[in-house]
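Asker: Sequence below, structure please.
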Amino acid sequence: MKSYFANQKGSPDASKILIVEDEAIVAESLNDQLIHLGYQVCGTAANGEDALRIMENSNPDLVMMDIMLEGSMDGVEVASRIHEKKGIPVIFLSAYSDNETLQRAKVTEPFGYLIKPYKERELHTNIEVSLYRHRMEQRVKEHERWLDLLLKSISEGVITVGLDGSVTSMSPAAEEMMGWSENTALGHELQEIMQLEEASKYPVVPDLIDQALDGENVECLTDEDPVLISRDGHRIMIDAAAAPILNEQEEITGAVLTIRNVSSRKKAEMELAEARNLLTNLLTPREKEILSMIVNGLTTKEIAYDLEISPRTVEAHRQNMMNKLQVVDMPMLVRCAVTHRLVPIE
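Answerer: Just a heads-up that it's a prediction; the model follows:
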């Protein structure tokens, strides 16, 4: 590794820049310019191998890269490796501006391209723009990673569509529910991949999407939850909601649909309803009548008077109900009746 100058210091808080230049005079001049502009030069290299080695140890914020380098790798190849391994922004320095060189350089997605000789103001502007752009891109990537993690962690399926109703993204939960991978579903109409049983005379999905694209936040309001038929024929009960997607100008650019698997909840509700029916059927009409009066706060004497029966008969019915419902006292009897809706409450 060749070092052309000793003064590589700048402000400790300044952005660190690695210089890759095989001409010593040019490298020293660039070093002086960078320090004058307030940057910290963390190293210099005359060839690609040294550049990659220095980069691993110094972790620069930006690389100034000459395209024509001594050694087995030119600047384009070195920049490509930096881009793949580190994602550090690179500004190319070159005395060449021919189309072939530019095309090769473009493949590495450089943040800037300066033609030698360049003015200090051009150098400063390119560096500041590149550093700012890199910070913004990192924020966007971090936000995208956060959103991706969020979508993977929630149980609801999330699907986005464009203004034309075609799918633009799907969460892992949505992929699992519908049996479609995101890559396969992209570009398809939502109705093509989201097949529902005709439980309602109204088209659930088109209505939700149309209303969302009109700017409304809507939920699926049908008498029965729709049944989704996945690509492999599996059926699940779902509920759904949709909302518009807005850009920074508050313009609608698409819609997002969320779907939730409610099969387990519906199964539990049906089992509970069956249990309630079973408990209700255990009681005779007279017992239900007396139980309703107990729940509504009447005493034994009041019930006996209203039904024109003896208090002992009321107590006998009450004991029979407690035995049938497997409760041991009056508070438990009332709680059971209320919880399972065995009688109407006034």
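Asker: Please count neighbours and contacts with C-alpha atoms only from this point.
Answerer: Fine.
Asker: Tell me where the stretch 101-250 of the chain has strands.
Answerer: All strands of the stretch 101-250 of the chain, identified by DSSP state E, counting those that start in this stretch, fall at 112-115, 157-162, 167-170, 195-196, 218-219, 227-229, 235-246.
Asker: Let's have these in a markdown table, adding mean neighbour count and distance to G75.
Answerer: Output for those, formatted as a markdown table (neighbours: other CA atoms under 10 Å; distance: least, CA to CA, whole Å):
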| stretch | mean neighbour count | distance to G75 |
| --- | --- | --- |
| strand 112-115 | 18 | 12 |
| strand 157-162 | 22 | 41 |
| strand 167-170 | 22 | 38 |
| strand 195-196 | 19 | 53 |
| strand 218-219 | 17 | 55 |
| strand 227-229 | 20 | 55 |
| strand 235-246 | 20 | 42 |
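Asker: could I get those strands as JSON lines with distance to K16?
Answerer: Formatted as JSON lines, the strands of the stretch 101-250 of the chain follow (distance: least, CA to CA, whole Å):
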{"stretch": "strand 112-115", "distance to K16": "17"}
{"stretch": "strand 157-162", "distance to K16": "41"}
{"stretch": "strand 167-170", "distance to K16": "38"}
{"stretch": "strand 195-196", "distance to K16": "55"}
{"stretch": "strand 218-219", "distance to K16": "51"}
{"stretch": "strand 227-229", "distance to K16": "55"}
{"stretch": "strand 235-246", "distance to K16": "38"}
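Asker: Proceed likewise with the subsequent sequence, for comparison:
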Amino acid sequence: MSLLENKRVLIVEDTTIAATYLARELSALNAQVVGLARSKEQALDMAEKTNPELILMDIHLADGSNGIEAARSITQNRAVPVVFTTSYSDDNTLQDALSVSPYGYVVKPFDVKTIKVTCETALKRFALEEQARNSEKRFKVAAEAAKMGVMELDGSGRSFTFTGAKSLQHQFGASTSIDLDTFLALFDDNDKQDVIDSIAQGKSLHKTLCIDPDDDTWLDIVFSEIDVDNEQVNIGAVIDVTERQRQSKKLRLSSIIFDQLAEGVAVLAEDFTVLDCNRALADLIGVSSDSLVGKSLFDFGIDPLSIARNRGKKKMLRDKIHLHDARGDEFPALLTVTELTQNTESEKFVATISDITELTRAEKQLESLAFTDSLTGAGNRNYLKLALNDSIFSDNIQALIFIDLDGFKAINDTHGHDVGDEVLCECAMRLKHSIRENDTLIRHGGDEFVVLVQQSDDLNKLSQRLLNAFDEAIIVSDLTLTVGASIGVAEGIDGKDADELLKHADIAMYEAKRKGKGQVVFYTAEQSESIEYRLYVEQGLLDAIINHELYAAYQPIVDSYGNIVALEALCRWKSQEIGDIHPDSFIPIAEETGLINELGLKMLREVCIASSLLKEEGLSHVKVHVNVSILQLNSTELVKQFMSFLDEFSISADDIVLEVTESAMHDIGTRRILRELAAAGFTIAIDDFGSGYASVSELTEPYTHIVKMDKSLLPAENSGETKRVIIDTLIQMCSRLGKSVLLEGIETEAHANFARQAGCDLMQGFLFSRPKTINELLPEIREQSQITA
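Answerer: Coordinates of the predicted model:
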């Protein structure tokens, strides 16, 4: 079994090809690739979040950051083996890399065998070093716990080497090497000669000495000559006995301390009668010390049953009690009873009694503060947790309303926290005035509030009243500010978990925001399914890219005779867990999360592979279309990577058609990049033309070659002539401007006949073929090519 199996590996590589290659090969070796980072900042963040067991680190990273510095920062905070991967092998680079003690060094280009051997060697070495470190740690912990150290006299007889507890090492000047004179200076004149003689003659030595009278620090020094592997070694132990000496001293002071303690203390017989007590206990009860002797604690309000229940179970009893003084007045006290003697016929106990009247009063005040938001006066999260988990509260909750303030963050960011706090207070006051007396307002945190509703006849009316509370502008600090609210409502159902009720209200609030804010939405089960599905897609997308669950399907594009002249690459996701996931579900998420570049890069590489296969089959006349987004076009690194793919697979730019949506072409930066790509030889197609705001001026741009008409322009059966006139006019216009026209969405023969009659150059749709893999399409294209040859 490979040492890499199930190991978490973080890849830090600024070149996406190399990163993808490493991820694929390591995954094939059953390693878990937990992240792909391109810069030092990303590397530090991913190392913190993913806790890798091995890091492959490129020395030169994106944004000019340095992999060596990234490695140094990571290894300062965690023990993890780092293997450097780089194209550079000069002495200076190697020397700099060695400064962070790497576990391997691989020079590009590397192969699978080199990667496997280097990574396994690094993991094995790290495991061995970790064992050694753990052994050393255990010794240090044991020595530290025992406050013990070991001293060995070297061969010269003039210097000691010290290992062991740091607290002892400090006594010798925080050094691991102590010269003989320094060691002898610890002893007084009477003992010094004994030490010299013992060392010289190899005799055993045992001395107890105070090395720091100011700090009252005491050491036991034990020294002797022993045989180690047939060699006589002078070795000794140093033991901190300060505590033992101090305990002895404390015993002499105990009688004074006993009488001066502020807490009441009593020594009790087996039947809990007082044998002795201090002055504080007598003052607490309001009698003399002598009068307490012989009395039972039970005479002062202590419950005998409480003592009996705990006796024999614990060495110590600790309980809050109510004690009666000599006048009969009751006050709260803390009682601690500890067994004083063991294994004797007569047991004795020590009881400590403290007056906690003021503490009890303060606890009640703190309890009130613990459940109240200090800013708004509403309940806080502690109160919400209590209400949801205590059946006394939760059984009476009919519904839970979740309120999120719309526009508050902008106010806080623009005008500062002081203004933000005033706004929150005003919002809380309006919400309090909008609910009933038996309902509860809670500040959930930040700009979120929760209302616990008890027995409301009309939740709609209550929710709307809460929403209307923000109709009027808020005036604070001479500022007129507008705040809204998105409200989610979850109704209580018998048997429903209270935490689940909060979760459902939160989901409904999220749905209210999604619908445009300023709304009230009641929870439904479908909302949970929608959000859980989105979370699955969002969290699984990167893994899907790494695990090759994403692939390219190709839909043929035909000429007016039905011959396949091009293929459009379409991204598909086949999840191992839930099956096919529609592109409309994951493409927008890829754009939101920044994964669109990784996704796009995979598709561009797939397109180059498909074009290469077509060329090998002698089908180079078949072009390959691929969709590119504005986010991809604005990534200069991605464009460069695409160009490198062309070189890798010996593909010409004119073999590829880049489809760009009409809306994306409104961006000035995108138009500039498209001109550059067209100049490099790519064919540019305007995708979905006519689906939204159509700008005829885009048709005049010289860098566009194909206009792909949206399927919404296709006339329906028995429809009027309006759409026919529109599309006829557009096709004629494109033809006169030298643009080819592609009509998509052709699903019936009627659609195809219309397209031919209108003068369309190209057609695409299910009538001709559904999307298939390139391997499925190659035989069809090959057969058609032979027929038309």
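Asker: Any idea what the TM-score is?
Answerer: Once superposed, the chains reach a TM-score of 0.57 (TM-score structural alignment, normalised by the length of the first structure), with 243 aligned residues with a CA RMSD of 3.9 Å.
Asker: Out of the strands of the stretch 101-250 of the first structure, which is closest to L272 of the first structure?
Answerer: L272 of the first structure sits nearest to strand 235-246 of all the strands of the stretch 101-250 of the first structure, at 17.3 Å, using CA to CA.
Asker: can you give me the angle the following helix or strand past the closest one makes with strand 157-162?
Answerer: Remark: after strand 235-246 of the first structure, the chain's next helix or strand is strand 252-261, criterion DSSP states H and E. If you take axes from the mean of the first three to the mean of the last three CA atoms, to 10 degrees, strand 252-261 of the first structure sits at 160 degrees to strand 157-162.
Asker: other SSEs contacting strand 252-261 of the first structure?
Answerer: Here strand 252-261 of the first structure touches strand 157-162, helix 204-213, strand 235-246, going by 3 or more CA pairs under 8 Å, 6 or more residues apart in numbering; DSSP states H and E.
Asker: residues making contact with the last one?
Answerer: Taking contacts as CA atoms under 8 Å, 6 or more residues apart in numbering, the residues outside strand 235-246 of the first structure that touch it are 177, 208-209, 212-220, 225-229, 252-263, 266.
Asker: That one to helix 204-213, inter-axis angle?
Answerer: Here strand 235-246 of the first structure runs at an angle of 20 degrees relative to helix 204-213 (the same axes, to 10 degrees).
Asker: ok so, going back, take the helices and strands packed on strand 252-261 of the first structure and write them to TSV, including distance to Q40 of the first structure.
Answerer: TSV is the format used below for these (distance: least, CA to CA, whole Å):
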stretch	distance to Q40 of the first structure
strand 157-162	45
helix 204-213	51
strand 235-246	42
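Asker: The ones you listed: which one's closest to Q191 of the first structure?
Answerer: Nearest to Q191 of the first structure, of all these, is helix 204-213, at 7.2 Å by CA to CA.
Asker: about what we covered before: so which of the helices and strands packed on strand 252-261 of the first structure comes closest to R286 of the first structure?
Answerer: Per CA to CA, nearest to R286 of the first structure of these: strand 235-246, 39.1 Å.
Asker: do you know how far I403 of the second structure is from R514 of the second structure?
Answerer: Plainly put, I403 of the second structure is 14 Å away from R514 of the second structure if you go by CA to CA, to the nearest Å.
Asker: For the two, work out which one has more neighbours and name it.
Answerer: I403 (28 against 11; other CA atoms under 10 Å).
Asker: in a strand, that's where that one is, yeah?
Answerer: Yes - membership of I403 of the second structure in a strand is supported by DSSP: H, G, I helix; E, B strand; the rest coil.
Asker: residues touching the aligned partner of G38 of the first structure in the second structure, list them.
Answerer: Alignment note (TM-score structural alignment): G38 of the first structure maps to N30 of the second structure. Taking CA under 8 Å, 6+ apart, we find N30 of the second structure in contact with 4-7.
Asker: Of the residues you listed, which ones are shared with the first structure?
Answerer: Of the contacts of N30 of the second structure, the ones still in contact in the first structure (both residues aligned by TM-score structural alignment, their matches' CA atoms under 8 Å) are N6.
Asker: In the stretch 351-500 of the second structure, mark out all the strands, start to finish.
Answerer: Counting by DSSP E, counting those that start in this stretch, the stretch 351-500 of the second structure has strands at residues 399-406, 440-445, 448-453, 474-476, 479-481, 484-491.
Asker: Can you redo those as JSON lines, where the extra columns are distance to C425 of the second structure?
Answerer: Formatted as JSON lines, the strands of the stretch 351-500 of the second structure follow (distance: least, CA to CA, whole Å):
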{"stretch": "strand 399-406", "distance to C425 of the second structure": "12"}
{"stretch": "strand 440-445", "distance to C425 of the second structure": "10"}
{"stretch": "strand 448-453", "distance to C425 of the second structure": "12"}
{"stretch": "strand 474-476", "distance to C425 of the second structure": "10"}
{"stretch": "strand 479-481", "distance to C425 of the second structure": "14"}
{"stretch": "strand 484-491", "distance to C425 of the second structure": "15"}
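Asker: Ok, which of the ones you listed comes nearest A43 of the second structure?
Answerer: Go through the strands of the stretch 351-500 of the second structure one by one with CA to CA and the one that ends up closest to A43 of the second structure is strand 440-445, at 31.4 Å.
Asker: re the thing from before, make sure the match of G38 of the first structure is indeed in a strand.
Answerer: No - per three-state DSSP, N30 of the second structure lies outside any strand segment and is coil.
Asker: once aligned to the first structure, how far is the top helix by length along the second structure on average?
Answerer: The residue-count maximum for a helix in the second structure (DSSP state H) belongs to helix 112-146. Mean deviation of helix 112-146 of the second structure relative to the first structure after superposition (mean CA distance after the TM-score superposition for the first structure): 2.1 Å.
Asker: what's that helix aligned against in the first structure?
Answerer: Helix 112-146 of the second structure maps onto residues 120-154 of the first structure, going by TM-score structural alignment.
Asker: try stretch 551-559 of the second structure
Answerer: By TM-score structural alignment, stretch 551-559 of the second structure lines up with nothing in the first structure.
Asker: rewinding a little: list the buried residues of the match of helix 112-146 of the second structure.
Answerer: Judged by neighbour count (16 or more other CA atoms under 10 Å), stretch 120-154 of the first structure contains these buried residues: 123-124, 126-127, 130-131, 134, 151-152.
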